[in-house]
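K.L.:
output the structure for:
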Amino acid sequence: MFEQADAVLLARIQFAFTVSFHFIFPAFSIGLASYLAVLEALWLKTGRDVYLTLFKYWLKIFALAFGMGVVSGIVMSYQFGTNWSVFSDKAGPVIGPLMAYEVMTAFFLEAGFLGVMLFGMNRVGRGLHFVATLAVAVGTFISAFWILSANSWMQTPAGFSINDVGQFVPESWLEIIFNPSFPYRLAHTVLAAYLTTALVVGAVGAWHLLRDRANEGARVMFSMAMGLVMVAAPIQIFAGDMHGLNTLEHQPAKVMAMEGHFQSHRDGAPLILFGIPDQERATVDYEISIPKASSLILKHDLNAPLDGLETVDRADWPYVPIVFWSFRIMVGLGFLMLALGGLGLLARLRGTLHQWRPLHRFALVMGPSGFVAVIAGWVTTEVGRQPFTVYGLLRTAQSASPLDAPAVAASLLAFILVYFIVFGAGTIYILKLMGKPPQITGPAGDMEDDAQPPVRAAGITPASSVSPGRAIGGQHGTHEGGPRR
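P.N.:
Purely as a prediction, here's the structure:
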């Protein structure tokens, strides 16, 4: 029994490691695909060479990020069969078709047009090439749609029945796809991807402005990125609030863990800003809180009562310290993004957007924050769902394959070693590309020649832009995860 518990824990760690590593790439490529479409549209409309230069500059980086997302998604998806075969058997009638829908729509769209996007501008004409770029951008969104639908169903299952052998059997696909948490999760995750991309683009622009504030490409990319952060950050905070209210309705124990509420509060619950949760003693030590603010946020009433984890069977508690702190990391970074957007607006109004060096340094420091925030959000969602894989119905301990702990440990160590070598090298090369300033070269120039080196480094060719394994894991893992593109 103890060895089986160890095997389940190791399987969870392995899935968490591979998903976390994978998720940073689609979180970037979803937004970057749309950014490329915007750049090409602006070039076609205005004829300004700077937009074409930036398109080619970021296309190389997109090719690498997309390729690494594909490869990491394939490896991740195999774990459904190796480490989580019981989950696959019981939830397969629901999860399997949702994955198949992703393949039949997003995968075919991306695979069909990615080669044209990367290699076809001088072969198919500007209009058709723009259509291909749009198709890839739409494909990344559709992929996120299906993967998040599958993950959301695991969080808020609906539209199913359970047959005699314990399998979840579809009854209403509309209810399964558009389950109660899906709209909120989709909006929150896609906005996070756009913010992640904007912060990276803004950081790269800031890096080059600090060295040459006259660089036109750096000025344009920084201006566009700060504009998106200014708009998307407050919308994301609102979307996150709505998502939290939905979670309170359908997964109250998760919200209790996020808030650090071990005890119930009948006359208004405090908002705990900081503290050290103690799972065993069910207390938060060194608590710093705002009286009744949690009730105001979650119920829009200062005196509204809120239940604590004491009302939940202790066997059904998530691990509070992780959920508590990952939630605060995500929210804290969200407000820093809001501050960056506000300062960007102030600089724009003052006419100092490209001269204000403290803003550039702030943007540079915030470059990786989107990745940290999406991983923190995924951890909050998935650890907060524990101890279930299908919330309230299928426990994680009952979902794992009958594996011995040493076998899972060996594969985990292999994953860690290979991931850090392979994807570390890819990430270093991406940073090297970002370190080169964009140079306006005019409309001439073969895009295929520009695109080939990084594309080949990512393992992508026009004939095989996406591996068949992408059909399982997708490029986008589950925002959130669970045993996920």
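
K.L.:
alpha carbons only for contacts and neighbour counts from here, please
P.N.:
OK.

K.L.:
am I right that residue 353 is in a helix?
P.N.:
No: Residue 353 sits outside any helix when classified using DSSP: H, G, I helix; E, B strand; the rest coil, being coil.

K.L.:
what about the residue nearest to it when sequence neighbours are not counted, how many residues nearby?
P.N.:
Once flanking residues are discounted, residue 353 sits nearest to residue 347: 4.7 Å by C-alpha to C-alpha, 6 or more residues apart in numbering. Counted with other C-alpha atoms under 10 Å, the neighbours of residue 347 add up to 16.

K.L.:
ok, residue 407 - contacts?
P.N.:
With contacts defined as C-alpha atoms under 8 Å, 6 or more residues apart in numbering, residue 407 has no neighbours.

K.L.:
would you do the same for the sequence below? I want to compare the two.
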Amino acid sequence: MSTSMSALDLARVQFAFSVTFHIVFPALTIGLASFLAVLEGLWLKTRNATYLQLFDFWVKIFAIAFGMGVVSGVVMSYQFGTNWSGFSNFAGPVTGPLLTYEVLTAFFLEAGFLGIMLFGRQKVGERAHFVATLMVAVGTLISTFWILASNSWMQTPQGYEIVDHRVVPVDWFKVIFNPSFPYRLAHMAIAAFICGSLVVAATGAWHLLKGRRDPAVRKMFTMGLGLLLVLAPVQALVGDAHGLNTREHQPAKIAAIEGLWETERGGTSLNLFGWPDMEAETTHYALKVPHLGSLILTHTWDGEIKGLKSFPREDRPNSTIVFWSFRIMVGLGLLMIAAGIAGFVLRRRGRLFDARWFHRLMVAMGPAGFVSLLAGWVTTEAGRQPWVVYGVMRTADAVSPLSAQQVSVSLALFVAVYFAVFGSGVYFLVRVLLAGPGTHPPEGGGVGDQTRTPSLDNRRAARG
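P.N.:
Model prediction:
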């Protein structure tokens, strides 16, 4: 690893690298946990063995992703003490308790019921097992709540005072429910559900291409597409509200996202494409649409958006990065909306399971949710720079007093270990996905016939 980069740059690269690996697995488990609860609930309601067959398949995927998410998450916590001790010392009184609440509520809830969900079907009744699955799903959402509360406070901090160069919380309600939190929580939760729906739909599409037409494959394909049809447009609306909130609280981020340098009076154009140049303070090859920026960002014809030149150079995010990361996210989002609509039209015409071109598209779309999620994360975090706590603490002040050589060695180790460990995990995960659910549903139609123990059978017989 080259030491021409500073310790700060290398620490940021290391954190970005580890987060990139970590964020994928919780996003998948959040989506799949709720999907598993829906599948088991539908089985209990309808006794259709196909739902149980799908549950038994997708719970394996959930378990693999959950395990890798826990391992990668533990590493994330250590980095705050190793590479970012300045941040931990300054903001720890706020971020520390929030992450502790996540462990005490979400992680304990998930850990407590995960074993029952994965291995307890022969030990508990059907409804008790369903409750365990629900609790795991709820736990993933509670975890999302606390993690987003902590990260959102770093984006739009409030409810604190600074005493002896440290943040001291004075109003926990304001700390948690900071101005960007509701929008970012909704945006992230929906993104996780979309990631799950695309993986489910892509898996179904793969097996359709391989010639399988059994009910399990057809059902998961339609369920994944149905969720995508509903959530992709909703995500666009939530993203719009999030953008309005960002414009109010982080105007420099909006200017960087749009590659906007001058404050345009009487209506702001939208740069569809271009190449922002931080040194020349211009966006080269810009394809502009007059007034569209005002319509999208202010919902008015002549709304005014501050350009990057309105902010000191040292306070500007890197427009080159966030301009394109944002467009990747939005472009994939529009493609998801189109895919959901196309699936709906094909289903209405009775061609959903025969349109091979659409199946190929959905297989290709399988990773799109994760790519869009990561692009959104880059937009959010790079757009916050040069602040680690927006307007309060600069990223340069948050890094530990380490040399570039020290950080480069740990980064090289991270890269080697992560690709070995998580590369193997992802390979195994894909193998399971490509194998697909069993070709036959459980005999007898489900949990009651397949997994009851003699003691449960005897108790039920005694009750008549």
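
K.L.:
rewinding a little: please tell me how far the residue nearest to residue 353 of the first structure sits from residue 220 of the first structure.
P.N.:
Applying C-alpha to C-alpha, to the nearest Å, the value for residue 347 of the first structure to residue 220 of the first structure is 15 Å.

K.L.:
again with residue 149 of the first structure
P.N.:
For residue 149 of the first structure, the distance to residue 220 of the first structure equals 36 Å [C-alpha to C-alpha].

K.L.:
give me the more crowded residue out of the two.
P.N.:
Taking neighbours as other C-alpha under 10 Å, residue 149 of the first structure and residue 220 compare with residue 149 leading, 25 against 16.

K.L.:
residues touching that one, list them.
P.N.:
Per C-alpha under 8 Å, 6+ apart, neighbours of residue 149 of the first structure: 98, 176-179, 182, 186.

K.L.:
at 6 Å what do you get?
P.N.:
With contact taken as C-alpha atoms under 6 Å, 6 or more residues apart in numbering, residue 149 of the first structure is in contact with 177, 182.

K.L.:
same check on the one 3 residues further on?
P.N.:
Remark: with contacts taken as C-alpha under 6 Å, 6+ apart, residue 152 of the first structure is in contact with 181-182.

K.L.:
what is the equivalent residue in the second structure for it?
P.N.:
For residue 152 of the first structure, the aligned position in the second structure is occupied by residue 152, per TM-score structural alignment.

K.L.:
just checking, residue 274 of the first structure is part of a strand?
P.N.:
Yes: assessed with three-state DSSP, residue 274 of the first structure lies in a strand.

K.L.:
the host helix or strand of residue 201 of the second structure maps to which residues in the first structure?
P.N.:
Element membership for residue 201 of the second structure, per DSSP states H and E: helix 181-209. Counting by TM-score structural alignment, helix 181-209 of the second structure falls onto residues 182-210 of the first structure.

K.L.:
how about the matching stretch: buried residues?
P.N.:
For stretch 182-210 of the first structure, the neighbour count (16 or more other C-alpha atoms under 10 Å) marks 182-210 as buried.

K.L.:
by how much does it deviate from the second structure on average?
P.N.:
For stretch 182-210 of the first structure, the mean deviation from the second structure after alignment is 0.4 Å (mean C-alpha distance after the TM-score superposition for the first structure).

K.L.:
tell me the SS of residue 309 of the second structure?
P.N.:
helix.

K.L.:
wouldn't it be in contact with residue 263 here?
P.N.:
No: using C-alpha atoms under 6 Å, residue 309 of the second structure makes no contact with residue 263, being 7.9 Å away.

K.L.:
relative to helix 182-211, how tilted is the longest helix along the first structure?
P.N.:
Longest among the helix segments of the first structure by residue count, using DSSP state H, is helix 2-46. Interaxial angle, helix 2-46 of the first structure versus helix 182-211 (axes from the mean of the first three to the mean of the last three C-alpha atoms, to 10 degrees): 60 degrees.

K.L.:
which residue is the nearest non-sequential neighbour of residue 443 of the second structure?
P.N.:
Using C-alpha to C-alpha, 6+ apart and skipping the chain neighbours, the partner closest in space to residue 443 of the second structure is residue 450 (6.9 Å).

K.L.:
gap between the one you found and residue 439 of the second structure?
P.N.:
According to C-alpha to C-alpha, residue 450 of the second structure stands 16 Å off from residue 439 of the second structure.
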